[in-house]
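In: sharing a model that was predicted from the sequence below.
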Amino acid sequence: MRKSLFTLALSALIGFNANAQQVEFTEFDLDNGLHVILHQDNSAPVVITSVMYDVGGKDLGGKPETGLRTGFAHFFEHLLFEGSENIERGEFMKIIPANGGTFNANTSQDRTYYYEIFPSNKLELGLWLESERMLHPVIDQVGVDTQNEVVKEEKRQRYDAPYGKALEEISKNLFNVHPYKYPNIGYMEDLDASTLEEFYDYFKNYYGPNNAVLIVAGDFDTAETKELVKQYFSEVKSRPVPERNFPMEEPITETIKAQAYDPNIQVPAIIATYRTPGFGTRDAYILDMISSYLSGGKSSVLYKKIVDEQKQALAVQAINLGQMDYNVFALFAIPMGEVTLDTLLDEMDEEIAKMQTELISERDHQKLINQFENQFVNSNSSVEGIAGSLATYYLLYDNVNLINEEIEIYRSITREEIRDVAKKYLSPNQRVELEYLPKKDEE
């Protein structure tokens, strides 16, 4: 499930080691097109089996002639735990803990990821479970009705929480034609109106082996594991890879002002959002650094100024939300006391303007590099993290070697590039200014 707007901006900065060991891996393809990546690490008796599918919230369900449906990828994240021809309903999530394992799944606008963590002697069980999910899951009305209620409860807990709809409102106002404009969880009325045939079609379109990557990471024998992968996944038939031709957004050339109302808040917020290049582009990496410079911790520019020194805001964040086709760069602030939203926006703009005309200090530049080195090492400090990174770099970035090389991109970013990218993308005429307000008074 998508993290909240606040959580997306916060990263734990622990355990820096600039000379971290290279992550070694082996890749191969089955005849059905399933790409497989193995990372052997025998330091602990643990193994991760995971599958990432090239399907996310932007991939709508339904049919053009009867209406396209939002939320299908997220719905399938739940539905594919219902069971299979060989796993009774509800048993999928019992088998794993009964064998000493844990599991989870999550969906973004661009992909869906399932994984299990087992004692290494349960590797074969993990492979069997994921092959069952891919080969012949049971998709029936009972499962659809059950998961429909699960998704609605998730929406109530996460999206109906204070500020929980902020990302939905940002996307709705920032995108006009691209399906990023729809919430990843979807609209409940779309799920209610969907038919079993539409769910069958969605599975056939997006959950084939040649639209996925399988990762095995941890304590195993590589030769033996290759044979087990072939044994469990070769039976799965390849399917036509879905064609995508998402419409392009026209650039924003003048400030767009919008308002949204949230009955679950008492204090308003101001959110300035910019549509920027998708992750994997060099400019997106630079915008990562800009967001950290502005609000990456209590010593960051915006926090120190607006929260700590001037006492104008309860919270302030700059977020670079990574997506494949377009990133979302957002400035977010909640006022303190009688401070106005316009005042907060002016204060944030002042710091952006400085970045657009002046070079950040060499000390701040080195601090940023240290932060990203730290984050990079931390992300690959466990086999679970490595498995997720391998899947992401292969499926979304088309370059698995980034697991070892991405930090060099951050290290190579110059102060001049930071200035130029801030100037290129973060001007007021390129954004949506969203006032996020408590529920409007009844007239």
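Out: Ah, there it is.

In: going by C-alpha atoms from here, please, whenever you check contacts or count neighbours.
Out: OK.

In: what ranges do the strands span in this structure?
Out: Using DSSP state E, the strands of the chain run over 26-29, 35-40, 46-53, 61-63, 67-69, 102-107, 112-119, 212-218, 256-262, 269-277, 313-321, 326-335, 431-438.

In: and the nearest residue to Gln259 once chain neighbours are set aside, what does it touch?
Out: Spatial nearest neighbour of Gln259, chain neighbours left out: Glu435 (4.7 Å); criterion: C-alpha to C-alpha, 6 or more residues apart in numbering. Contact analysis of Glu435 by C-alpha atoms under 8 Å, 6 or more residues apart in numbering lists Ala258, Gln259, Ala260, Pro268, Ala269, Ile270, Ile271, Leu341.

In: of those residues - the most surrounded one?
Out: Ile271 (27 neighbours; other C-alpha atoms under 10 Å).

In: okay, one more to line up with it:
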Amino acid sequence: MNQPNCGRAIFNFSQRLSVMLYRMFVTLLTLAFLWSALLPEVALAQTTAPPAPTSKTPTSIQPYLDRVIKQLTEFRLDNGLKFIVLERHQAPVVSFLTYADVGGVDEPDGKTGVAHFLEHLAFKGTKRIGTKDYNAEKPLLDRLEQLDTQIRAAKAAGKTEELAKLQAEFDRVELQATKLSKQNEMGQIVEQAGGVGLNANTSTEATRYFYSFPANKLELWMSLESERFLEPVLSRDFYKEKEVILEERRLRVENSPIGLMIEKFIDAAYKVHPYRRPVIGYDQDIRNLTPDDVQKFFNNYYVPSNLAIAIVGDVNPNEVKRLAQIYFGRFPAKTKAVQPIPTEPPQAQTREVTVELPSQPWYLEGYHRPAVTHPDNAVYEIIAGLLSNGRTSRLYKSLVEQKRLALAAQGFSGFPGDKYPNLMLFYALTAPGHTVDELAAGLRTEIDKLKTEPVTDAELQRVKTQARADLLRTLDSNMGMAQQLLEYEVKTGSWRNLFKQLDEIAAVTAADVQRVAKASFTAENRTIGKLLSKQG
């Protein structure tokens, strides 16, 4: 994500055990990861095992938590907006992350992709930023929306001559509007002030906006970020951005065999829960979205009580609170809209989807599991680590090294999100000369071992040690800490659960692994996806 409004969510798979960071679908979110499995880096990840635990290995992360508590301040403005501020004075830099508790699952039927579309438009500016003359620009933006409605009607009625005239006027008005806009002015302001990493991502459950500044630019960030969500102009460059998103979907889904496979697989795994829908949206839904659709979605969900902000770095929490009240206190309190989320019924039999495309064959297998707040969440994370975490994992050693059935074989827990009951997903890319059915048998063998053979203490401890190391590496950066604090604050009710999770992982036993494996890895709970190579 090198461009600020590219809208592609980030998956940090190396931390799959220890944190629920960025469990996003956005279809392309997961697709990007699966594509990366084609590269040697994925198959060769974690080339060395974590160090074996010693008697000096700490059994609790409590000392680390105690230090964080001393440096952390949290407060909520009167309008409901939550702030978490963590002081880190090692360098004069600060990372900022704004977390909107809204994603693909909250979209109305027929409006898929609106959350991701909004994320793109949030970089287009406000009534003061991104425009040369908003009073002159606004009538043109309104006229474009009117013309778009008329163009749709003309297309539906087959009025070719009228359609050509309307399109010509649309192009003329759009050119006028473009001349009044200042392209990427927000990005330029940030860059000129020394800011880095301006970006955002959308997932099934959240939208995140983030970048970092020198410590002396705290007030500039307050000004820019508060105005961005106080008076955004969501119709600016709307139709150009729609084409960008449609091209994004074509690249990541229609023109990608594994992209199409994932979309069909998740649709088979879920029947009623909105996890079944791609976060980027369906093609026809994206085409039919209007500026009014995006504005209504913004009005419903981008309310103070549904936003949370983490600020980590060289800051004074008292100054942060003073400025937050000045800038973000301007937001009127408002009740968040509630989109009912249907409960996915238990799966009663194996589901299977097969796709034939010009592609190297892939095999996917998923099992339903409970949400991140379930008491067994840590057990599922351990299982994911045992089977999938690097070259020492069971799937890599068995399917890639020993049997040579696969070029890559991995899995992870929390697909396509983890706020609600989700999937543990396994996948494998076939090696030349082998079939997906061979992969299915090999994968099933390793899964069944978890049900019939207790995990050894040494193997269990290795995975726990790796989980601890992964988390601490993540928390070493200001942005990593900001991301994790908000993920746990919003999804589990407290940022403290970020540290509690690691103690829960440490407490997992071999009996827990066997118990959960027996309950979850059943034929009735299984969804299978086969991407077969289409012949000539």
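Out: Sure thing, it's come through. All figures in this text were calculated on a predicted structure; none of them were measured in a lab.

In: Throw the strands of structure 1 into CSV and include distance to Pro242 of structure 1, thanks.
Out: Below are the strands of structure 1 laid out as CSV (distance: least, C-alpha to C-alpha, whole Å):
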stretch, distance to Pro242 of structure 1
strand 26-29, 19
strand 35-40, 16
strand 46-53, 12
strand 61-63, 12
strand 67-69, 16
strand 102-107, 18
strand 112-119, 15
strand 212-218, 12
strand 256-262, 34
strand 269-277, 23
strand 313-321, 25
strand 326-335, 20
strand 431-438, 32
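
In: closest one to Ala20 of structure 1 among those strands?
Out: Across those, Ala20 of structure 1 has its closest neighbour in strand 35-40 (16.0 Å, C-alpha to C-alpha).

In: that closest one vs structure 2 - mean distance after superposition?
Out: In the superposition against structure 2, strand 35-40 of structure 1 averages 0.8 Å from its aligned positions (mean C-alpha distance after the TM-score superposition for structure 1).

In: against structure 2, where does that strand fall?
Out: Taking TM-score structural alignment as the measure, structure 2 aligns residues 82-87 with strand 35-40 of structure 1.

In: roughly how far apart are the alignment partner in structure 2 of Arg363 of structure 1 and Leu450 of structure 2?
Out: Matched to structure 2 by TM-score structural alignment, Arg363 of structure 1 sits across from Ala458. Separation of Ala458 of structure 2 from Leu450 of structure 2 (C-alpha to C-alpha, to the nearest Å): 15 Å.

In: higher neighbour count, those two?
Out: Leu450 (21 against 11).

In: wait, that one sits on Val513?
Out: Yes. Counting by C-alpha atoms under 8 Å, Leu450 of structure 2 touches Val513, with 7.0 Å between them.

In: picking up where we left off before, for Val379 of structure 2, see how far away the match of Arg363 of structure 1 is.
Out: Ala458 of structure 2 is 16 Å from Val379 of structure 2, by C-alpha to C-alpha.

In: could you do Gln514 of structure 2 as well?
Out: Distance from Gln514 of structure 2 to Val379 of structure 2, by C-alpha to C-alpha: 10 Å.

In: the more surrounded of these two?
Out: Of the pair Gln514 of structure 2 and Val379, Val379 is the one with more neighbours under other C-alpha under 10 Å, namely 24 against 20.

In: that one matches what in structure 1?
Out: Aligned partner of Val379 of structure 2 by TM-score structural alignment: Ile286.

In: who's in contact with Glu254 of structure 1?
Out: Per C-alpha under 8 Å, 6+ apart, neighbours of Glu254 of structure 1: Pro428, Asn429, Gln430, Arg431.

In: hmm, 6 Å instead?
Out: Neighbour list for Glu254 of structure 1: Asn429, Gln430 [criterion: C-alpha atoms under 6 Å, 6 or more residues apart in numbering].

In: go on, Glu185 of structure 2?
Out: Gly130.

In: and it, how close does it get to Tyr134 of structure 2?
Out: On the measure of C-alpha to C-alpha, Glu185 of structure 2 and Tyr134 of structure 2 end up 14 Å apart.
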